Every structure is written in C-alpha cells, then in structure tokens.
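In: requesting a structural model of the entry that follows:
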Amino acid sequence: MLFKVGATGRESLESFFNHWILSGLALYGLGTLLWIFALSRLPLTVVYPFTALTFVLVYLGGVLVLGEQTSLRAVSGVLLVMLGLYLISSAP
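Out: Okay, the predicted model is just below:
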C-alpha cells in the first residue's frame, strides 16, 4: 500500500524517491527477514499457504484505507481465500 501511495500521480523517475516508497522498501526488507525466520522454524507446507493472506490484507487495505471500490465478486473471492486458508491450516 505504501508503494501505491508513493507512486500515485508521479511521472518522473526522481519523484519515485519519496518517503512512502522508502518506507515500503524498508518494510518489505523486514518482511523478508521475518519470512526467512518463519521458514527456518516451520515446515514449508505450513508457512507458505499464508502468503495468500496478503491478497486479503491488501484488498482490505485498499478498500478501508485507500477508499477503493469493492464488489460482491471481490468479497466472495476474499472469503474463498480465507476458507482455503482455514482448510489448509486445519488439515491433519
């Protein structure tokens, strides 16, 4: 979301170097470190499915924070992703 905010309305290469983009890059780096840590502790089949949660979080952030439009089809997709995560995480 920080990348979206930092990129909106920008046209020149220099304008992409702003605090929103730099903050997004810093958090992306932190997320990568946390991802590696999680992979070192848990099986890939447990950790990897939760990357699908980013689709849900980004969608919610776009709607709630950035005021983007939603639709019944999109909400249904989010619910299906959540159902899939539930089924994968509750599998024996």
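In: only C-alpha atoms for contact and neighbour calcs from this point on.
Out: Will do.
In: check which helix or strand the spatially most central residue of the chain maps to.
Out: Closest to where the C-alpha atoms of the chain average out (CA atoms, centre = their mean) is residue 54, at 3.3 Å. Following DSSP states H and E, one finds residue 54 within helix 53-64.
In: want to put them side by side, so please do this one too:
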Amino acid sequence: MRSVASLAGMILCMTISQILLKMAGQHSSAHPGAVEGFMRNPWLWAALGASAGGIGCWLLTLRRLPLSVAYPWTALIYVLTPLAGAALFAEALTGRYAFGMALILAGVVLTSRSVTRS
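Out: Sure, this is the predicted structure:
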C-alpha cells in the first residue's frame, strides 16, 4: 500500500510541478530580468520544491517496487498535466490529443498487467 501511495505522490508532485512551471513562465514574461523573472519568482521555487517532492516519492517507490512495475505509471503525468492545463489555463485539447491520451492510458494498463512483481 505504501508503494502505491508513494507512486501516486510522485505522479501528483510532478504534475503539479509542470503546472507551477507554466505559472513561473507567465510570471517571468510579466517580470523581465534575471532577478525579478527568475530569482524572485515564487512559482519557480514552488515548482522546484514540487519536483524535489516527486523525486523523494519516486525513491520511496523504487525501494518497494521493481522499476519495470513502477515506471509505466509515470506516463500518467502525460495525461494529467494536459488535463490540468486545460482546466487551469483554458488550453485546448483536440480530439487527436484526447485519443493520444487514451492510448497512453491503454499502454499503462497493458504494461502494468504484463509485468510480474518480484
């Protein structure tokens, strides 16, 4: 159960990190210059913190699960991040994009069922 929680934590942290990086980019475009745009960019620092949290969760996951079992689930980041982008930033998702996300989900299901835990 802990491995599932740490894996879910990694996926969530890395998705949040991508959203925060988008916000950091918006902040830096509104605040030109290295100091205001990057060094004093709260979104950038939050994104780095979320990434660090994701790495920590990933390390905990790999302590308990084989890489071949855990790694396919990381593809969920490629589904959750665009959905969050659409919800938070009104980014458009086309039918082709939705089809691609469905293929990613199918791949996660197929690969997770084809690997045995050791």
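In: hmm, back to that, what does the helix or strand following the helix holding residue 54 of the first structure rub up against?
Out: For helix 53-64 of the first structure, the following helix or strand on the C-terminal side (DSSP H and E) is helix 72-89. For helix 72-89 of the first structure, the external contacting residues (CA atoms under 8 Å, 6 or more residues apart in numbering) are 46, 49, 50, 52, 53, 55, 56.
In: now which residue in the second structure aligns to the last one?
Out: Pointing back at residue 56 of the first structure there. Matched to the second structure by TM-score structural alignment, residue 56 of the first structure sits across from residue 79.
In: what's the burial count for its match?
Out: Residue 79 of the second structure has 19 neighbours, counted by other CA atoms under 10 Å.
In: how close does it sit to residue 102 of the second structure?
Out: Distance of residue 79 of the second structure to residue 102 of the second structure, computed by CA to CA, to the nearest Å: 8 Å.
In: and the helix holding residue 54 of the first structure, how far from the second structure on average?
Out: Helix 53-64 of the first structure: mean distance to aligned residues in the second structure after superposition is 0.8 Å, counting by mean CA distance after the TM-score superposition for the first structure.
In: packing partners of that helix?
Out: With contacts taken as 3 or more CA pairs under 8 Å, 6 or more residues apart in numbering; DSSP states H and E, helix 53-64 of the first structure sits against helix 72-89.
In: so where is the helix it packs on in the second structure?
Out: Against the second structure, helix 72-89 of the first structure falls on residues 95-112 (TM-score structural alignment).
In: buried ones in that stretch?
Out: 101, 104, 105, 108, 112 (16 or more other CA atoms under 10 Å).
In: between these, which is nearest residue 54 of the second structure?
Out: Using CA to CA, the shortest approach to residue 54 of the second structure within those belongs to residue 108, at 19.2 Å.
In: longest single helix anywhere in the first structure?
Out: helix 19-41 (DSSP state H).
In: matching residues in the second structure for it?
Out: Under TM-score structural alignment, the match for helix 19-41 of the first structure is residues 42-64.
In: no further questions, thank you.
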